[in-house]
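Engineer: missing the sequence, but the structure's below:
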């Protein structure tokens, strides 16, 4: 049904000219002066779209037909691209993805800061030579369909599980191991978690592969400690998957969308898996945060090192440090590194990683930066540079207030969400900092995500 000019209803069709790409990979235009988000549409296109949600402040719609097609539109190579919610931009050429991701950063600063978005020190996005098979980790939910075990991601805008037997952005070893584990669970008839009924045991299969060695760590997320036929299960995994060098179990019996629970149990093999970045290698435990794209991580961390401009004397804080990757990357050029994280396992990994490389100027604490930094300041220790790599939600406000009070000479902010980056920088720019450089890095080709290394200096 064609849309009425005054009031839109679900199912109405509208004609929209797409101006730009949104932060979730949708096309953004206007209909009757109201901002309109159209999934499947690209900048420069004119589309007929079906209204999904007519809201007071915006319209959400999906592409029905394309009247004027973008020169950057390509055929998605993945056969289930339209069903799976894992990628959002396979229908856009890779060169155009890099250009649009730079623009997504610009849009965020235009919306959330007082900076002139067209005069930002914003660089071109650093891309990949081969933007496929780059993810070193998968977390696939499992379900039962008849006698078959499925494992994959939930479909776009639904709670229907899409069985991913192959994924073009995953390292092939992760999907190979997942597929074999599915078959073993199926053959042994081990109870699979049913989210609606809250019955069953195995709820998620997590795999992480080392790009350097192609060894795999397998984590089974279960609702309880006891797994029926556990010994047979482990024997079959070891027999059929010799590349799996570490088998762990994590217990999460809560009704939650959070993957990991608090308890991790070592089952077989090594406790950790080793990954290499440049001339550094890292021991990774099951819950430890580590970048998902090792190839681009080297480029990302080199940008952090470039931004920090260390001379060998500086005191550096690595906030939200995870297993210590960024701090260790900087250690040889710093006077002292101090890192912190709230996950104790990560801190243990960071200490082990530093010791293994003979790095003696890096120390680590379990805790929050906003609590540790004021304590150190009272003790007479003040950082010259603060490096932070927070989650998508951005920095905690108490942390930003702490940075404001401590007044480091420089802050290097590694962000995976341009919107929260812009909001946080808006606060910092009102309290003595200015942007020196914004460098987007494409860590996740074919998705709408973009990483940014922001360099902030004291005014």
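Structural biologist: Here it is on my side, so go on. The structure displayed is predicted, hence computed values, not measured ones.

Engineer: C-alpha only now, for contacts and for neighbours.
Structural biologist: Noted.

Engineer: what ranges do the strands span in the stretch 151-300 of the chain?
Structural biologist: Assigned by DSSP state E, counting those that start in this stretch, the stretch 151-300 of the chain shows strands spanning 161-163, 202-209, 216-222, 244-251, 263-269, 273-277, 280-284.

Engineer: Save these as a markdown table, and put in distance to residue 403 and mean neighbour count too.
Structural biologist: Formatted as a markdown table, the strands of the stretch 151-300 of the chain follow (distance: least, CA to CA, whole Å; neighbours: other CA atoms under 10 Å):
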| stretch | distance to residue 403 | mean neighbour count |
| --- | --- | --- |
| strand 161-163 | 43 | 20 |
| strand 202-209 | 34 | 25 |
| strand 216-222 | 37 | 25 |
| strand 244-251 | 35 | 23 |
| strand 263-269 | 33 | 15 |
| strand 273-277 | 29 | 19 |
| strand 280-284 | 29 | 19 |
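
Engineer: Distance-wise, check the closest residue to residue 323 other than its chain neighbours relative to residue 207.
Structural biologist: Once flanking residues are discounted, residue 323 sits nearest to residue 350: 4.2 Å by CA to CA, 6 or more residues apart in numbering. Residue 350 sits 21 Å away from residue 207, taking CA to CA, to the nearest Å as the criterion.

Engineer: With residue 143 instead?
Structural biologist: Look at residue 143 and residue 207: by CA to CA, they are 17 Å apart.

Engineer: One more: residue 170?
Structural biologist: Distance from residue 170 to residue 207, by CA to CA: 11 Å.

Engineer: before we move on, what about residue 227?
Structural biologist: 19 Å.

Engineer: I figured residue 314 was touching residue 336, is that so?
Structural biologist: Yes. Judged on CA atoms under 8 Å, residue 314 makes contact with residue 336 at a distance of 6.6 Å.

Engineer: another structure for you, compare them:
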């Protein structure tokens, strides 16, 4: 009986099979979603409303993946991707969709997540259109380009989607121009000095990643060379050439990551030249950023995102605000002028050091920052008689874990401002918060990463 049941749930398609398919919507990774004999098919590059001929590329137990063999009816939002690497690079997913279409579909992705994981009716909740950009290009202030070898040459770029094949990228049109220039030049310097890329399989070589961060407002630039070795060969020459050819670079840093991991940074970081940190400005606030410090990648949209968070916090000057996942203190310091006190926490010690220094430099003397998890500090502060009126959370894509959700229910702040980078985990967490007595007041999608499938959202909750 169980075998029969399994057969019923098995997708009855074969690799290479072709059939007409109407695309109904976009999936969370930017692929078109259609249904063949009531079974789900995900098709990279297909757009909602299109009628295509689909070829099955992979069959899973409950769904299939396919590619476009022919477009019989194209979407009016379909456009030609301007990037020459677009069909190979895994960095962007939606350059073939007009920007107006991207904003519309990203709102729908948020809607889909809430329809799938909650019983809430978004028609009864304030749910505006996605907040977009006037110019949705050249917005990223940080690049992390992987190093590799091809035909005995050093290449630097990004991995192809669902592959470990590195695409050599000379220019990325969603990156700040300075990050492109620095990456290209550093690559040429390393090539000229015969410093090899790290080979993951053979565990040989040196350079793993070239990380570049550029201040949009300040113009300050930092380059980080991540190596698999404790020492950077020809270190003095590398630094000399970088400072000679890139005089605007204010900070050259070496980070060591000798572990077998997909994480970019290791634990050991040292400054080779210039400053340890660069400065970036958001509105009237400026922040000092160390190599590993988290900072929003799109400063133009970050101002809009933080203004929305501030609006959701509804501060009057009397509130105590807890800032979980605070990083270098950006959101909390953005809210500080309307709060009685800010308390933030983060598990990365360097970020907390930066947050404390940022607060001191900005004259924000009512902000406290601690190393550790929110689920540790919130109960501790609660026992000491300090309870937040407003809790701000900006978690990773995995969302809030169970222990923090339990802590929130015990501490019961009046309002929660949830800045999300994953609609699915936001929806799942919303379920728990609603059961715990909170009401979702507003759900605002924000496009922090144009041309990609990613969508952020600011959700505001109030204790019922």
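Structural biologist: Thanks, I have the structure now. Since we're looking at a predicted model, the values are computed, not measured.

Engineer: rewinding a little: which among the strands of the stretch 151-300 of the first structure is found nearest to residue 430 of the first structure?
Structural biologist: strand 273-277 (36.4 Å; CA to CA).

Engineer: so that closest one corresponds to what in the second structure?
Structural biologist: Mapped onto the second structure using TM-score structural alignment, strand 273-277 of the first structure covers residues 278-282.

Engineer: returning to what we had before: what about the strands of the stretch 151-300 of the first structure, which gets the closest to residue 182 of the first structure?
Structural biologist: Nearest to residue 182 of the first structure, of the strands of the stretch 151-300 of the first structure and by CA to CA, is strand 202-209 at 8.6 Å.

Engineer: Quick one: distance of that closest one to the chain centre.
Structural biologist: On the basis of CA atoms, centre = their mean, to the nearest Å, strand 202-209 of the first structure sits 17 Å off its chain's mean C-alpha point.

Engineer: Repeat that for stretch 366-386 of the second structure.
Structural biologist: 26 Å.

Engineer: So which bits of it are buried?
Structural biologist: Buried residues in stretch 366-386 of the second structure, counting neighbours by 16 or more other CA atoms under 10 Å, are found at 366-375, 377-379.

Engineer: again with stretch 241-250 of the second structure
Structural biologist: 242, 243, 246, 249, 250.

Engineer: which one in the second structure is aligned with residue 100 of the first structure?
Structural biologist: Structural correspondence for residue 100 of the first structure with respect to the second structure (TM-score structural alignment): residue 105.

Engineer: so can I have CSV of the strands of the stretch 151-300 of the first structure showing distance to residue 456 of the first structure?
Structural biologist: Below are those laid out as CSV (distance: least, CA to CA, whole Å):
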stretch, distance to residue 456 of the first structure
strand 161-163, 42
strand 202-209, 34
strand 216-222, 37
strand 244-251, 39
strand 263-269, 38
strand 273-277, 26
strand 280-284, 27
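
Engineer: For residue 436 of the first structure, which of the ones you listed is the nearest?
Structural biologist: strand 273-277 (26.8 Å).

Engineer: For whatever residue of the first structure lines up with residue 76 of the second structure, grab the count of nearby residues.
Structural biologist: Using TM-score structural alignment, the partner of residue 76 of the second structure in the first structure is residue 71. Residue 71 of the first structure has 13 neighbours, counted by other CA atoms under 10 Å.

Engineer: Same question for residue 358 of the first structure.
Structural biologist: Residues near residue 358 of the first structure, counting by other CA under 10 Å: 10.

Engineer: Assign it to helix, strand or coil.
Structural biologist: Three-state assignment for residue 358 of the first structure (DSSP: H, G, I helix; E, B strand; the rest coil): coil.

Engineer: What is the aligned counterpart of it in the second structure?
Structural biologist: Under the alignment (TM-score structural alignment), residue 358 of the first structure maps onto residue 363.

Engineer: For the helix or strand hosting the match of residue 100 of the first structure, give me every contacting residue.
Structural biologist: Counting by DSSP states H and E, the element that carries residue 105 of the second structure is helix 99-117. Applying CA atoms under 8 Å, 6 or more residues apart in numbering, the contact partners of helix 99-117 of the second structure are 25-28, 77, 94, 120-122, 129-132, 136, 423-424, 427-428, 431, 445, 447, 450-451, 453-455.

Engineer: Done for today, thanks.
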